[in-house]
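> I would like the atomic coordinates for the input below:
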Amino acid sequence: MAGAAADRPVTARSVPASRVLAVWSPDWPVTAAARAAHVPAHRPAAVFHANRVLACSAVARRHGVRRGLRRREAEARCPDLAVLATDPGRDARLFEPVAAAVEALAPGVEVVRPGLLVLPARGPVGWFGGERAAVERLIDQVALHAATECQVGVADGMFAAELAARRGRGVPVGGSAEFLAPMEVAELDRDPEVDRSDLVDLLRRLGLRSLGAFAALAEADVASRFGADAVAAHRLARGLDPRPPARRVPPEELSAAIELDPPVDRVDAAAFAARGLATRLHEALAGHGLACTRLGVHARTADSEELLRVWRCAEPLTPSGTVDRVRWQLDAWLGRGGSGTLVALRLTPEDTVAAGALQRGLWGDVGEGDERAGRALVRVQALLGPEAVLTAVPTGGRDPGERIRMVPWGEDRTAADDAAAPSARPPKDPPASWPGRLPAPSPATVPPAPVPVRLLDATGTELAPAAPDLLDGAPARIAGHGPDRGITGWAGPWPVHTRWWAAGGPGPAVRLQVVLDDGTALLLVHRDDRWEVAGVYD
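Predicted coordinates for the structure are as follows:
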C-alpha cells in the first residue's frame, strides 16, 4: 500500500471514525463470469452488455480491447477473446466468499456492489496495530480463502477510500481532499447505479476538469446552478461523505421478518418469500417518511447459524432493488452448499434518509403501482394495437423536436437512445457531441409542428438574417404567436448546418432566443425564409 501513513502502534480509539477501508477486486464482472464459464486466466475475456464491452480482463486490454467497444471491433482486435454475458446475480453470488473472508477478520463489512466492499478502519487498524499491517492481512486473507486478488485503500470517507483502493494507496488522515484534487471529474461517474455522465459533461464544458476545481466552488452556488445530485457529488469531490453524518436512527419496528415454515433450501422459494418481505419493509418505511440506503439481510438456518450481510447503496432502494439484493444474497448463501436450509429471514434498514430522495411509483405508492400500470397498458395494446400506447424516450438530436422519440410500450427503450448519434460511444461515457445541438436548459414546451411567426424591428420592418450570425436589425416585436408582443431581450443568432449535402435535407438554419415583455422566452428558428417558434421556455 504505497503512500500509507507511517506505521506505529495504534489503538482503535486513536483511529478517526471517518477512516474507511475499501477492498476492491479489479475487473470483478470478468473474474466472476470467467470462473462460472471455466475460462482459464491466461485467455483474454470480456463481459458484454448490449453488444458493447462492459468490462474486460487485463489480458484483453493488452490486446487493445477497451470498455465501450462494440463486440465486432473487440473480436477483430482480439480473435481469441472469450465473450461472456453480464449477470449481476452471478457476480454477487461469487463475491460472497470475498466478503466472508474479510468479515472473518473484521466486522462491519458492507457490500457496495459486487467487486467492492467497505468497512470501518477503526477495528482492524487498532487490532493489527497499524494501517499497513491491516491492509496486508486483508489482502492475504482474501487471497487465501477466496482465491482472489484484491487491492485495499484507506482514506477519510468511502469515495476517497474506493479511489485509493483502485490505486493501491493509503491516504493520510485529513488528506482526502488533497488526494482527490488532481483527479478528473469523470471519477464521479464510476457508480453504475448513479448516472452522472450529464453532470461530468457539463463540468468539462465549463472548464472544471478536475475534482479540485469542482470542489473549489461554493456549495450554495453548486446547489443553485446544478441541483441536489450535484451537491452530493460536490461533497464527494471535497472528500466528504455523500450525505451529512446526521441521520435518523430507524425504529426497531421497521424491520420486516418472516418465519419460513416449512424451511426452504431453494433460492427461488426463498426469493418468493423475500418479495413480500420487501414490500412490507418499504410500506413501513414510507409510513415514517423514510427510505433505506443500507440494507441488512439476516437469515437463520435450521442449524441455528446466524447469517448477516449489509448492502450499501448510493441511492435510496426501491422494492425491486431490495428484492434483487436479497435474491443475490440468498443465492450466495444457499448456493455455496454450507448454509443448509433457512428457517427465518429478516430485512433491516441499517441506514435511512428522508423519503424525498425516493422516486415514487406512478400512483404515489412504493413501486407496485408501476407494475399494475404496465399490465393495464398491455391490455390497452391488446384492444387497440401496439402503436396505441407510446412512451417518450430521450434520444440524440440538435433541435428540441429531435430529442424525444416515441416508442411503443413494451419495446426496448434503450434501443432508441442516441440511435442516430454521429459517433459510437460507451453506455456510461458522456453524451455524443452532436455539433450544433441546443445547449441546456431545453425548452419546456415543444409544439408538434413549428409555429410560423414574424420578427419585427421598432419600425415594423420584418427582420431576416443578413448573415448566418448577423441580423439586419434589432428585434423589437414578434407577431403571429398569439397577440403581438414586445421583445425585451434577445440572444443570437447562431447558425446550424445539418445534412446540407443531402437532397431534401433540412438545410441550413439560424437560431435566435428572445424574451417577451410578459417574461416568456421563445426559441426561434429561421429556415426556408421564415421564422418559426421551435420551443417555449418556462
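
> drop to CA atoms for contacts and neighbour counts, all remaining ones
Will do.

> with adjacent residues omitted, what lies nearest to Val366?
Arg360 (5.6 Å; CA to CA, 6 or more residues apart in numbering).

> how much space is there between that neighbour and Pro250?
20 Å (CA to CA, to the nearest Å).

> same deal with Ala181?
In terms of CA to CA, Ala181 sits 35 Å off from Pro250.

> how about the strands in the stretch 301-450 of the chain?
Taking DSSP state E, counting those that start in this stretch as the test, the strands found in the stretch 301-450 of the chain are 306-312, 342-354, 390-394, 404-408.

> residues making contact with stretch 251-266?
With CA atoms under 8 Å, 6 or more residues apart in numbering as the test, stretch 251-266 has contacts from 270, 277-278, 280-281, 284-285, 302, 334, 340-349.

> isn't the residue nearest to Val366 up against Asp370?
No: using CA atoms under 8 Å, Arg360 is not in contact with Asp370, being 9.4 Å away.

> most centrally placed residue in this protein?
Val194 (1.8 Å; CA atoms, centre = their mean).

> what's the burial count for Phe272?
Using other CA atoms under 10 Å, Phe272 is surrounded by 12 other residues.

> swap in Pro16?
Using other CA under 10 Å, the number of residues around Pro16 comes to 14.

> so for it, what's the nearest residue that isn't a sequence neighbour?
Arg122 (7.0 Å).

> how much space between that neighbour and Val142?
Arg122 is 19 Å from Val142, by CA to CA.

> one more, please, to line up against the first structure:
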Amino acid sequence: MSAAPRLLVLWCPDWPVVAAGAAAGTPPLAPAAVFSGNRVVACSASARRAGVGRGMRRRDAQSRCPELVVHPHDPDRDARLFEPVAAAVERLAVGVEVVRPGIVAVPVGGAAGYFGGEAALAEQLIDEVEAAAGVECQVGIADGLFAATLAARRAAVVPAGGAAEFLAPLDVAELNQPGDDRGELVELLRRLGLRTLGAFAALAERDVAGRFPRDAVVAHRLARGLSERPPLRRALPPDLTVTEEFEHPLHRIDEAAFVAKTLGERFFAGLARHGLACTRLAIVAVTEAGEERVRVWRCAEPLTARSTADRVRWQCEGWLTARDRPTAGIVRLRLDPEEVVGGQALQLRLGSMGRDADAAERAGRALVRIQGLLGPDAVVTPVLDGGRGPGERVRLVPWGEPRVPATADRPWPGRLPAPSPSRVPPEPPPAVVLDAVGDVVRCTERGELGYPPATVAVDGGPPRRVLGSAGPWVVHPPPPAKGPASARVQVVLEDVDGDVALLLLATVGENPQWTVEGVYD
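Now for the predicted structure:
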C-alpha cells in the first residue's frame, strides 16, 4: 500500500459558469448554466435552486427556469480565466498543481508550517484568491487528492490519517467526479447494495480486481484513502522531457495552439515508447527577456496526446492573456513528466499513439460542433433496443445522450429469433410468394401457412426457387393500436451467384401483402 500525500485543495464552485459569466459580462447572481451537446455540464447555485441540474436537457432546464442564462461549453475559456487564481495561490505556496480549471492542489507541509498551521494557511489562501482574482472559493485538506477534493467541497480539514474514516459515510456516487466517467461502476455498486464508499472500501482488493471492470481497482484505492496508483518502482529514462525552441517568439494564442498540438504528440509518443503514461505534467515557458514561468497540471487519469496538447494550449493562453503577462514573447517551451505510471493505465488500443490515440475524442468534439450548428437532433447514433422486428430494434439517440436500452428486457412475444438480418432496407421492396401450384401463400391467425412457399419474386424480378424456409412468427399490434396482424418468414432462395437468405413480412389474412424486411449476408 502507498500512503497518499497530504494536500490542500482550493475549489472554486461552479467554475465553468463563473468563467462564462465573466467572459460574457452577465450578472454574477443571475441563474446560469453551461451546456455541451444540449446537456447541462455546470450550473449556478441560483439555477440549482430553480430545479436545474447537471445532465439535464436544455429545454427541460429552461422550462424550470425561464430566465436561465445559457452559455456554451468552452474549456479553453475556463482554463485561460483560471490562471489568475492559480497565480494567486502560487504567491503564498509553492508546488501549485492545477487539477482542472476550478481546482488547484498544493502540498501542505512547508506552507502550513510557515503560516502557523493548516487552518491558518487555508484562511490566507481564501483571502488572497478573493482579493486578487475576485472569485469565491473553498479549501479542503486531507491525505490524497481525492479525499482533499471532497473535503474542499465541504470546507473541511481532515486529520492526518483520517481520510478513510472521512470517506466511509459518503455516497458511492462521489467516485464519479467530472472527467472520471465512472457512472457505470457507480450504478453497478448500487445494484449490489454498496451505497457508500466505506462499503466499497471494505471489499478485498483481489475481489475487486477479479470481479469488477478495470477502473474499479483505482476507484477502490481512492475509497480506502490511498493514492490513485502504487508508485512506479523503476528508474525513469532521461529522454522523457520534450523541449521546443522558437526562432520567432510566440506572442499570439493561435501560434501557441499550433505548437501545443505538436508538442503534445511528441511528448505522448516518447512516453509510449518506454511503456509509460504521465499523470503530473510540468509546463515551463522561457521568454525572450529571460523570464521563466512554470505550472504543474495534475491529472486523475493518464494524459493522452490530445489532453496534453489541451493543457499546453490552456496554459499558454493563460500566460499570454493574464494581467501580469510576460514582458516578451515565449522562445522556449518544455514539458517535464513530474509523475508517471505504467502505460497499461491508459485504456487505449495496444500500439495506439499520436493521432490514432485520440481519434474518438476528436470525432466526439466534431460531432458536438455539428450539433451546435444544426441542432441536437442533427447527430444521432443507433442503440440496439427491444422490439420484434429488426428495424424496430434500432433506436436513434441524439449524440451526447445516454445510449442505454429502454425496453430490451421486455418479453416481446413473436420476436424474431437470432440471427438478425445484416441489412434492413429503408423502404421494404414488394415480393410475390407463391406455393407449388402458383397460388399466393397465406398465413392464418393461428400462425400457420396455407402451403409452404415454393418461389419468391422480389420487386418485379424473376421468381427464384425456395430451398428452405422457417416460420412464420405472427405479431399482433399492441393495444390500443388496431390493424391486421403480420407474419415473418425466413427463406433461402436459389441464385446463380450463390444462395440468398431473406426475411419476408406479410399481412395475415386472405389477401396478404408480402415485402422483404431484411437480407442475410
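
> before we move on, the earlier item: and for the aligned residue in structure 2 for the residue nearest to Pro16 of structure 1, the neighbour number?
By TM-score structural alignment, Arg122 of structure 1 lines up with Gly109 in structure 2. Using other CA under 10 Å, Gly109 of structure 2 is surrounded by 14 other residues.

> Gly109 of structure 2 and Ala345 of structure 2, how far apart?
29 Å.

> now Arg64 of structure 2
Arg64 of structure 2 is 41 Å from Ala345 of structure 2, by CA to CA.

> of the two, which one has the most company?
Between Arg64 of structure 2 and Ala345, counted using other CA under 10 Å, the more crowded position is Ala345 (17 against 14).

> what sits closest to Ile103 of structure 2 if chain neighbours are left out?
The shortest distance from Ile103 of structure 2 to any non-neighbouring residue, by CA to CA, 6+ apart, is to Trp11 (4.7 Å).

> what's the answer for Glu402 of structure 1, then?
Gly396 is the one closest to Glu402 of structure 1 (CA to CA, 6+ apart), at 7.1 Å.

> contacting residues around that neighbour?
Contacts here follow CA under 8 Å, 6+ apart; on that basis Gly396 of structure 1 touches Glu402, Arg403, Ile404, Asp417, Asp418, Ala419, Ala420, Ala421, Ala432, Trp434.

> before we move on, back to that, select only the buried ones of the contacts of stretch 251-266 of structure 1 in PyMOL?
Restricted to buried positions by 16 or more other CA atoms under 10 Å, the PyMOL selection for the contacts of stretch 251-266 of structure 1 reads:
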select buried, resi 270+277+278+280+281+284+285+334+340+341+342+343+344+345+346+347+348+349
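
> show me where the stretch 201-350 of structure 1 has helices.
211-215, 219-225, 228-237, 267-287, 319-335 (DSSP state H, counting those that start in this stretch).

> mean per-residue distance, the second one to structure 2?
When structure 2 is superposed, helix 219-225 of structure 1 averages 0.6 Å from its matched positions, counting by mean CA distance after the TM-score superposition for structure 1.

> quick one: contacts of that helix?
Under the criterion CA under 8 Å, 6+ apart, residues Ala230, Val231, His234 lie in contact with helix 219-225 of structure 1.

> mind listing what's buried in it?
Glu219, Val222.

> burial count for Ile487 of structure 1?
23.

> ditto for the one 5 residues further on
Using other CA under 10 Å, Gly492 of structure 1 is surrounded by 14 other residues.

> give me the nearest residue to it, chain neighbours excluded.
Closest to Gly492 of structure 1 by CA to CA, 6+ apart is Leu512, at 5.0 Å.

> SS state for the one you found?
strand (DSSP: H, G, I helix; E, B strand; the rest coil).

> ok, now the one 10 residues further on?
For Leu522 of structure 1, the secondary structure call by three-state DSSP comes out as strand.

> which position in structure 2 aligns with it?
Counting by TM-score structural alignment, Leu522 of structure 1 has no partner.

> ok, Leu522 of structure 1 - contacts?
Gln513, Val514, Val515, Leu516, Val533, Ala534, Gly535, Val536, Tyr537.

> one step back: so which of the strands of the stretch 301-450 of structure 1 comes closest to Arg66 of structure 1?
Comparing the strands of the stretch 301-450 of structure 1 against Arg66 of structure 1 with CA to CA, the closest turns out to be strand 390-394 (26.3 Å).

> pull out the buried positions in that closest one.
Neighbour-count burial for strand 390-394 of structure 1 flags Leu390, Val393 (criterion: 16+ other CA under 10 Å).

> and what of stretch 54-62 of structure 2?
Result for stretch 54-62 of structure 2 [16+ other CA under 10 Å]: buried residues Gly55, Met56, Arg57, Arg58, Ala61, Gln62.
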